[in-house]
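1. Dropping the sequence and predicted coords here.
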Amino acid sequence: MIRLLLVDDEPAVLAALRRSLRLAFDDSALQIETCGDPFAALERVCVCEFDIVLSDFMMPRLTGGALLQALKEVAPDTVRLMLSGSTEFSTAMSAINEAGVLRFIPKPWQAAELEEALRLAMARRAELLAERAERQRRAAEAAAGLSPQEREAARLEREEPGILHVRRAPDGSIIL
C-alpha cells in the first residue's frame, strides 16, 4: 500500500484531491492523509514514513517549495510532487531544481494528469526503495568483510538461486 500525504492550506482543495484520487485508485492501493499546515506536515513526515508527498506551492508561513526542500533532507526516499495555481515557469523550475520535485501539477488539475503523476511517483518510489536496499546490502557485505569472490557468488545466487549448487554423480559427472 502506498502512503500519500496531501498538503494544502485550503480544506476544499484537500477534499477535491482526495475525491479525485479515490476515483482513480483502489482503497487498498492508496492510503491518503491530509494536512492543512506545512509545519504540521513536516512534523508528521518525521514521525512516520510516506511514499509520496503532494504539496501546494503557495501556503502561508512556509511555501510548498520550502516544505519539499526540507522534506528532501528529512526523508530523501519520499517522492515529492508539487501542485500550484501559479503558471510562472520560474516557480516550477525552482521547485524541480531545489526540492527535487518529480512532477509539477497545475491547478486546476486534470484527473488523468493527476493519476499519471501518481503512477510515475509510485514507480519512482519503487526504484528508490530498491536503491536503498542495494545500498544496505552493500554496507552489510562490507561490514561482514566478504571478499570480491564471495560477493560475486552471493550476487549470482541472488539472481539465479541454486546456480552455485552442483550435483554430481558418483563418477564425478555433473547431474543436470
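-> Okay, I see it.
2. CA only for contacts and neighbour counts going forward, please
-> Fine.
3. Buried residues in the helix or strand where A140 lies, which are they?
-> A140 is part of helix 111-144 when elements are defined by DSSP states H and E. For helix 111-144, the neighbour count (16 or more other C-alpha atoms under 10 Å) marks L114, E115, A117, L118, A121, M122, R124, R125, L128, E141 as buried.
4. which other helices and strands contact it?
-> Packing partners of helix 111-144 (3 or more C-alpha pairs under 8 Å, 6 or more residues apart in numbering; DSSP states H and E): helix 11-24, strand 52-56, strand 79-84, strand 103-106.
5. dropping in the other structure now:
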Amino acid sequence: MSKDEYILAFEAILYGLIISRILVKWNYMIQDDKPKKGYWAFWVLTIAIFLLIIYVFMMNKIFNHYDKIVDASTFLFYAVFPPGLFTFIVYQIFPREFKNVDLREYLMTYINRVILPLNIYIIFTLFQFAGSITDPGAIVGIVIILFATSVSVFKRYWLLEVYSVLFLLSMIVFGYM
C-alpha cells in the first residue's frame, strides 16, 4: 500500500466514527429520548454539519492532497486536524441526554462551542484551497464566518435560524458543484 492509501484508510476510520456518532444521536432523538422541546434549526444545523463532513472526506479523496504530507507535523495538520475539529463539533452540538432538554435553549447556550471550530475549519480551508478572495467558495466561506460570528456575539434566535439555513444551502450547492 502506498502512503496515500494508508492516510485515506486512517481518515476513513476517523470520519466513520464521526458520522456514526451523528447517526446514533439522531436515532436517540427520534426514537428513545424525545426532547422536551424540539427546534427545527437544530436539525438543519446538524444536517448541514453532516453534509460538510461527508463533503470534506469526499473532496480529500477526489483531490488527493496527500502529496503535501511529508512528515509527522504535516500529517497531523492535514489528516488529523479536520477530523479532530469535526469530532469536537459533533460532541458539542448534541446534548448528553435528550430528556427534558429544550433544544432551542441548549443550542443558543452552547453555540459558541460549535461556531468557533467551524470558523477555524473554514479559515483552514480558505487558506488551503481558495485561489483568491474572489473565488466563489471563498466568498461563501467569508459570509458563513460573518454570520456565525454575529450569531455567537449577538445571541439572537433569528440569526441562528438564518445561519443554519444558509449553511445547509451552501453545503447542498457546493456538494453538487
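-> Happy to help now that I have it. Since this is a predicted model, take the numbers as computed values, not measurements.
6. quick one: TM-score?
-> Remark: TM-score between the superposed chains equals 0.29 [TM-score structural alignment, normalised by the length of the first structure]; 87 aligned residues with a C-alpha RMSD of 5.2 Å.
7. that older thread, now tabulate the helices and strands packed on helix 111-144 of the first structure in TSV and tack on mean neighbour count and distance to E134 of the first structure.
-> Converted to TSV, those look like this (neighbours: other C-alpha atoms under 10 Å; distance: least, C-alpha to C-alpha, whole Å):
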stretch	mean neighbour count	distance to E134 of the first structure
helix 11-24	15	31
strand 52-56	26	21
strand 79-84	25	18
strand 103-106	20	25
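8. To V45 of the first structure, which of these lies closest?
-> Across those, the minimum distance to V45 of the first structure, taken as C-alpha to C-alpha, is reached by strand 52-56, at 9.1 Å.
9. Can you name the element that comes right after that closest one?
-> helix 64-74.
10. Pull out the buried residues from that following helix.
-> Buried, per 16+ other C-alpha under 10 Å, within helix 64-74 of the first structure: G64, G65, L67, L68, Q69, L71, K72.
11. So the first one sits against M82, correct?
-> Spelled out, that is G64 of the first structure. Yes. The pair G64 of the first structure / M82 is scored as a contact, 7.3 Å apart, by C-alpha atoms under 8 Å.
12. and the spatially most central residue of the second structure, what does it touch?
-> Central residue of the second structure (C-alpha atoms, centre = their mean): I49, 3.9 Å from the mean position. By C-alpha atoms under 8 Å, 6 or more residues apart in numbering, the contact list for I49 of the second structure reads L168.
13. what's the answer for the one 4 residues further on, then?
-> Neighbouring residues of I53 of the second structure by C-alpha under 8 Å, 6+ apart: Y15, I19, F86.
14. Could you do F154 of the second structure as well?
-> Contacts of F154 of the second structure by C-alpha under 8 Å, 6+ apart: none found.
15. sorry, back to before: neighbour-wise, which one of the contacts of I53 of the second structure leads?
-> The most crowded member of these, judged by other C-alpha atoms under 10 Å, is F86 (23 neighbours).
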